[in-house]
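Undergrad: just a sequence and a predicted model for now, questions to come.
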Amino acid sequence: MYIDSHCHINFPELAARLPDIFGKMADNQVTHALCVSVDLPDFPQVLALAERHPNVFASVGVHPDYEETPEPSVDDLVRLSDHPRIVAIGETGLDYYRLQGDLEWQRERFRTHIRASRATGKPLIIHTRAAAEDTIRIMREEGAGPDAGGAGGVMHCFTESLDVAQAAMEMGFYISFSGIVTFKSAKELQAVALAVPLERMLIETDSPYLAPVPHRGKTNEPGLVRHVAEFLARLKEEPLERVAKQTTDNFFELFNIAR
């Protein structure tokens, strides 16, 4: 079986066809999905999905790309995460690709999420783009990893270098690969995936974006995560069953979910 460790099925592209989404998950042996929060106004939709569907879990957090949105406090995140269906804090992190200028507010927001993760014991879902150095630095400064008293987490939709992956893994984080790793142009990322041990790996869609080959350019959905697993199995010359089992086990272990 497979688990989509990061999706946005509350987004309009997918929310309007949820019965079909869940049907295709079943057809592809995708047993669970984590629906990830990107802002507080839409968080109730994310939580409602997890409450209605036993195979959907949820997170709470505010994405670094969302500038004009209510700013969360540590207390906000701690309070909203106090629910059995909320298994993570995020998505959070830094993104210097889309936004320019003084981004200190983004770094402070990231620190807020790490502090909420430490307070709740719920792991972080980290987004980093064109900001790896500051991302790793702040993770270290705030003690995001288990060895520093944090809850750890996952570097989602990973596209950075092997050095960044190793720095994150040294802090106890998992590395999650999306459909990007299946793209023909993603040779450097594929080399990273080859080097990351299965024991530290998750798979995801980040749907409705980044559909994997052979569906590239189409709307992505959780049922397509098996293509990511199949590609990684070929890349690493591992049995598909081992990739499926290990990434599934990793998901339940990281997010402290009973089997």
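TA: Noted; the coordinates are in hand.
Undergrad: going by C-alpha atoms from here, please, whenever you check contacts or count neighbours.
TA: Will do.
Undergrad: hmm, Val164 is touching Ala132, no?
TA: Yes. With contact defined as CA atoms under 8 Å, Val164 reaches Ala132; the gap is 6.9 Å.
Undergrad: mutual contacts of these two, please.
TA: With CA atoms under 8 Å, 6 or more residues apart in numbering applied, the contact sets of Val164 and Ala132 do not overlap.
Undergrad: ok, longest strand in this structure?
TA: strand 86-95 (DSSP state E).
Undergrad: Ala167: neighbour count?
TA: Counted with other CA atoms under 10 Å, residues neighbouring Ala167 total 14.
Undergrad: one more to weigh against that first structure:
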Amino acid sequence: MAAKAKTQNPVIETIKTVVYALLIAGVFRTLFFQPFWIPSGSMKQTLLIGDFLFVNKMAYGYSYASCPSIRLARFGVNIDAKGICGFIDGDNTRIMGGEPQRGDVVVFRHPVHGADFIKRLVGLPGDTIQVKDGVLFINGSAVKLEDDGLFSETYEAQGPQGSAPRCENAPVGRGGTCTKSRQLETFPGGTPHAILNIGNQPMDHTGVYQVPEGHFFFMGDNRDNSTDSRLPQSAGGAGFVPLENLIGRADRIMFSSAGRSMLFFWTWRGDRFFKAIE
């Protein structure tokens, strides 16, 4: 008579399944793709508040920043990526690294407080960058600009943070149409991407930035509503971002919700599903 197979405790089996699933998800998130939810309007119109995308971590190789930070404020959990992969921090290099290209939309860790930022890569190591009268100059030459009408949106609370957009035609009442001037900007050897402006602002006039070796310069496409490399880190900006702080390249929007939650299906933006990021 055959012996009966030993029956496993269902609770233990469930715990093992959950642990295995978390390990697989952690490896996948660390090595291949990281989910990212757009919380602010600094990259409009390229990225809207509520866009959900996966960041390609294979594009630039791996550093300590490739490891995820685990922050669960409700449970008092705050484990930074440096606490997990800090043993490979400090030399500003990457493993299996690919070269970032000017014009890439990149997620990176802020060099000071470690928060994830997403901006467009404008300046490469050794470049000079300046903004004069709202026009971007790279290595002393103005980038190509073409007027492209207006970007319009409803003036209302947007996303989980409930932030309202800034408007060139301000003041605008709630529910009114908020507009910004739109231009197509083309980097040398690159393809056009849209940028937005709301008029003459302090950051439309900067000094000359010299990008150090091993560092990069980033700007948001919503030029007058972006905290980026134009501001030094001491003033809350991103400043020059080290190579090792790059997390990955944003290639495609997977899903988008205009509401306060992705569960509000009536706010889903059907025209942004699987939309390529340019």
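TA: Everything's here; your move. Here the structure is a predicted model, which is why all the values come from computation and not from measurement.
Undergrad: where does the TM-score land?
TA: Between these two chains, after superposing, the TM-score reads 0.24 (TM-score structural alignment, normalised by the length of structure 1); 112 aligned residues with a CA RMSD of 6.5 Å.
Undergrad: rewinding a little: what's the longest strand of structure 1 packed up against?
TA: Packed against strand 86-95 of structure 1 by the contact rule (3 or more CA pairs under 8 Å, 6 or more residues apart in numbering; DSSP states H and E) you find strand 56-60, helix 104-120, strand 124-129, helix 132-141.
Undergrad: TSV please, covering these and showing distance to Ile203 of structure 1.
TA: Converted to TSV, those look like this (distance: least, CA to CA, whole Å):
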stretch	distance to Ile203 of structure 1
strand 56-60	15
helix 104-120	22
strand 124-129	13
helix 132-141	20
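Undergrad: ok, Asp147 of structure 2 to Lys119 of structure 2 distance?
TA: 22 Å (CA to CA, to the nearest Å).
Undergrad: stretch 166-176 of structure 1: end-to-end distance?
TA: End-to-end distance (CA to CA), stretch 166-176 of structure 1: 13 Å.
Undergrad: count the residues that sit near the residue lying closest to Leu194 of structure 1 once chain neighbours are set aside.
TA: Nearest non-adjacent residue to Leu194 of structure 1, counting by CA to CA, 6 or more residues apart in numbering: Lys236, 5.7 Å away. By other CA under 10 Å, 18 other residues sit near Lys236 of structure 1.
Undergrad: surely Lys236 of structure 1 touches Gln190?
TA: No. With contact defined as CA under 8 Å, Lys236 of structure 1 does not count as touching Gln190 (9.6 Å).
Undergrad: which of the residues in the longest helix seen in structure 2 are buried?
TA: Scanning structure 2 for the longest helix, with DSSP state H as the assignment, gives helix 10-31. Residues of helix 10-31 of structure 2 classed as buried: 29-30 (neighbour count, 16 or more other CA atoms under 10 Å).
Undergrad: who are the packing partners of the very next helix or strand once past it?
TA: Downstream of helix 10-31 of structure 2, the next assigned helix or strand under DSSP states H and E is strand 33-37. Judged by 3+ CA pairs under 8 Å, 6+ apart, strand 33-37 of structure 2 is in contact with strand 51-56.
Undergrad: the strand it packs on packs against which elements?
TA: Against strand 51-56 of structure 2 (3+ CA pairs under 8 Å, 6+ apart) you get strand 33-37, strand 246-256.
Undergrad: tell me what angle that strand forms with helix 10-31.
TA: Orientation of strand 51-56 of structure 2 against helix 10-31 (axes from the mean of the first three to the mean of the last three CA atoms, to 10 degrees) gives an angle of 80 degrees.
Undergrad: which residues touch whichever helix or strand comes after strand 51-56 of structure 2?
TA: Next helix or strand after strand 51-56 of structure 2 toward the C-terminus (DSSP H and E): strand 70-72. For strand 70-72 of structure 2, contacts defined as CA under 8 Å, 6+ apart pick out 77-81.
Undergrad: in helices, which of the residues you listed fall?
TA: Ala81.
Undergrad: would TSV of the contacts of strand 70-72 of structure 2 with distance to Pro242 of structure 2 be doable?
TA: Listed next are these as TSV, based on distance: CA to CA, whole Å:
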residue	distance to Pro242 of structure 2
Val77	27
Asn78	23
Ile79	21
Asp80	18
Ala81	16
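Undergrad: including distance to Gln34 of structure 2 and neighbour count, could the contacts of strand 70-72 of structure 2 go into CSV?
TA: What follows is the contacts of strand 70-72 of structure 2, written out as CSV (distance: CA to CA, whole Å; neighbours: other CA atoms under 10 Å):
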residue, distance to Gln34 of structure 2, neighbour count
Val77, 19, 10
Asn78, 18, 12
Ile79, 17, 13
Asp80, 15, 17
Ala81, 13, 18
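Undergrad: which of the helices and strands packed on strand 51-56 of structure 2 sits closest to Ile129 of structure 2?
TA: strand 246-256 (19.6 Å; CA to CA).
Undergrad: what sits in contact with each of Lys236 and Gln190 of structure 1?
TA: Contacts common to Lys236 of structure 1 and Gln190, judged by CA under 8 Å, 6+ apart, are absent.
Undergrad: which of the helices and strands packed on strand 51-56 of structure 2 sits most buried?
TA: Of those, the one with the most neighbours on average (mean count of other CA atoms under 10 Å) is strand 246-256, at a mean of 23.
Undergrad: now it against strand 33-37, angle please.
TA: Per the same axes, to 10 degrees, the angle that strand 246-256 of structure 2 makes with strand 33-37 is 60 degrees.
Undergrad: measure Gly123 of structure 2 to Tyr209 of structure 2 for me?
TA: 9 Å.
Undergrad: of those two, who's got more company?
TA: Applying other CA under 10 Å to Gly123 of structure 2 and Tyr209 shows that Gly123 carries more neighbours, namely 26 against 20.
Undergrad: ok, the more buried one to Phe218 of structure 2 distance?
TA: Distance from Gly123 of structure 2 to Phe218 of structure 2, by CA to CA: 7 Å.
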